[in-house]
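Enquirer: When you get a sec, could you give me coordinates for this:
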Amino acid sequence: MVEYEAPQLDAVFRALADPTRRAMLAALSSQPLPVGELAAPFDISLAAASKHIQVLERAGLIQRTITGRTHLCQLNAAPMHAGLEWIRHYERFWQQRVDVLEALLKAEDKVRKPRAPRNPRRKP
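Expert: Predicted coordinates for the structure are as follows:
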């Protein structure tokens, strides 16, 4: 098995497990946003949004800079790479299954040769 730093990988997957956090990351993929703007599209309180942001920060997926009273969040996609590599390790197992399925379907197609349509006017 491929070795990864388990706590960091766990934190990334935990952060990505929530649809609100995934949507926040999607919003941050185009530009950095202040916390208020990041929370605005969601029907949640600012305190709840802040908790989501803290989960993303602990996973290393966002960086927050504070200037005065403005908290600006910026995407840091680098930690997702470990998750991608972990998934890629298992891709060969999925690919083997797909290859077997493809071979079975091709074999079945060879067995089932299409018959010519019968002419209803002709008697058999």
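
Enquirer: from here on, contacts and neighbour counts on C-alpha atoms
Expert: Fine.

Enquirer: and the next element down the chain from whichever strand or helix holds residue 9?
Expert: Residue 9 is part of helix 6-16, with elements assigned from DSSP states H and E. Following the chain from helix 6-16 toward its C-terminal end, the next helix or strand by DSSP H and E is helix 19-28.

Enquirer: For the helix or strand just after that next one, name the packing helices and strands.
Expert: Once the chain leaves helix 19-28, the next helix or strand it forms, by DSSP H and E, is strand 33-34. For strand 33-34, the contact count by 3 or more Cα pairs under 8 Å, 6 or more residues apart in numbering; DSSP states H and E identifies strand 70-75 as packing neighbours.

Enquirer: Quick one: residues contacting residue 58.
Expert: Residue 58 makes contact with residue 11, according to Cα atoms under 8 Å, 6 or more residues apart in numbering.

Enquirer: want to put them side by side, so please do this one too:
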Amino acid sequence: MASDDRLSLAFAALADPTRRAILTRLAQGPATVQEVAEPFTMSAPAISRHLKVLERAGLVTRTTRAQWRTLSLQSEPLDEVSAWIDQQRREWNLRLDALEQHLETMKGKDHEHFP
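Expert: This is a model prediction of the structure:
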């Protein structure tokens, strides 16, 4: 899967507060589907849909042992999101610094013409 596609899937998954809450829970360590679903007042199929979105984005993996399905957080997609945000921040900071320098230059020129 292309990097842009993975990034889009991760951002789409992170856009929902329920899915972010699930990731916050899994950041504490692996948990069963039942443990993850416990704090929510939604149906099991609704939780399952959220988990499928997280799995598709690569943010969560599911392992099955006997009747237990354990979920684990996968940090790689979050690392990609963080790297993308950091790159955007660097680019915008460069642009804003250039704008600030330009405005300072223009301000200095105004003082030359209008003391």
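
Enquirer: Superposing both, give me the TM-score.
Expert: Here the TM-score for the pair of chains, by TM-score structural alignment, normalised by the length of the second structure, is 0.77; 100 aligned residues with a Cα RMSD of 2.1 Å.

Enquirer: before we move on, the earlier item: in the second structure, which residue range corresponds to the helix holding residue 9 of the first structure?
Expert: With TM-score structural alignment applied, helix 6-16 of the first structure matches the range 4-14 in the second structure.

Enquirer: for the residue of the second structure sitting at the aligned position of residue 66 of the first structure, helix, strand, or coil?
Expert: In the second structure, residue 66 of the first structure lines up with residue 64, judged by TM-score structural alignment. The local conformation at residue 64 of the second structure, judged by DSSP: H, G, I helix; E, B strand; the rest coil, is strand.

Enquirer: Test my guess that residue 64 of the second structure contacts residue 70.
Expert: Yes - Residue 64 of the second structure lies in contact with residue 70 (Cα atoms under 8 Å); the separation is 6.3 Å.

Enquirer: And for residue 36 of the second structure, the neighbour number?
Expert: 19 (other Cα atoms under 10 Å).

Enquirer: Okay, and it sits in which element?
Expert: Take DSSP H and E as the rule and residue 36 of the second structure turns out to sit in helix 33-37.

Enquirer: packing partners for that helix?
Expert: In terms of contacts (3+ Cα pairs under 8 Å, 6+ apart), helix 33-37 of the second structure is packed against helix 17-26, strand 68-73.

Enquirer: one more time with 7 Å
Expert: strand 68-73 (3 or more Cα pairs under 7 Å, 6 or more residues apart in numbering; DSSP states H and E).

Enquirer: got the buried residues for the strand it packs on?
Expert: Counting neighbours by 16 or more other Cα atoms under 10 Å, one finds that the buried residues in strand 68-73 of the second structure are 70-73.
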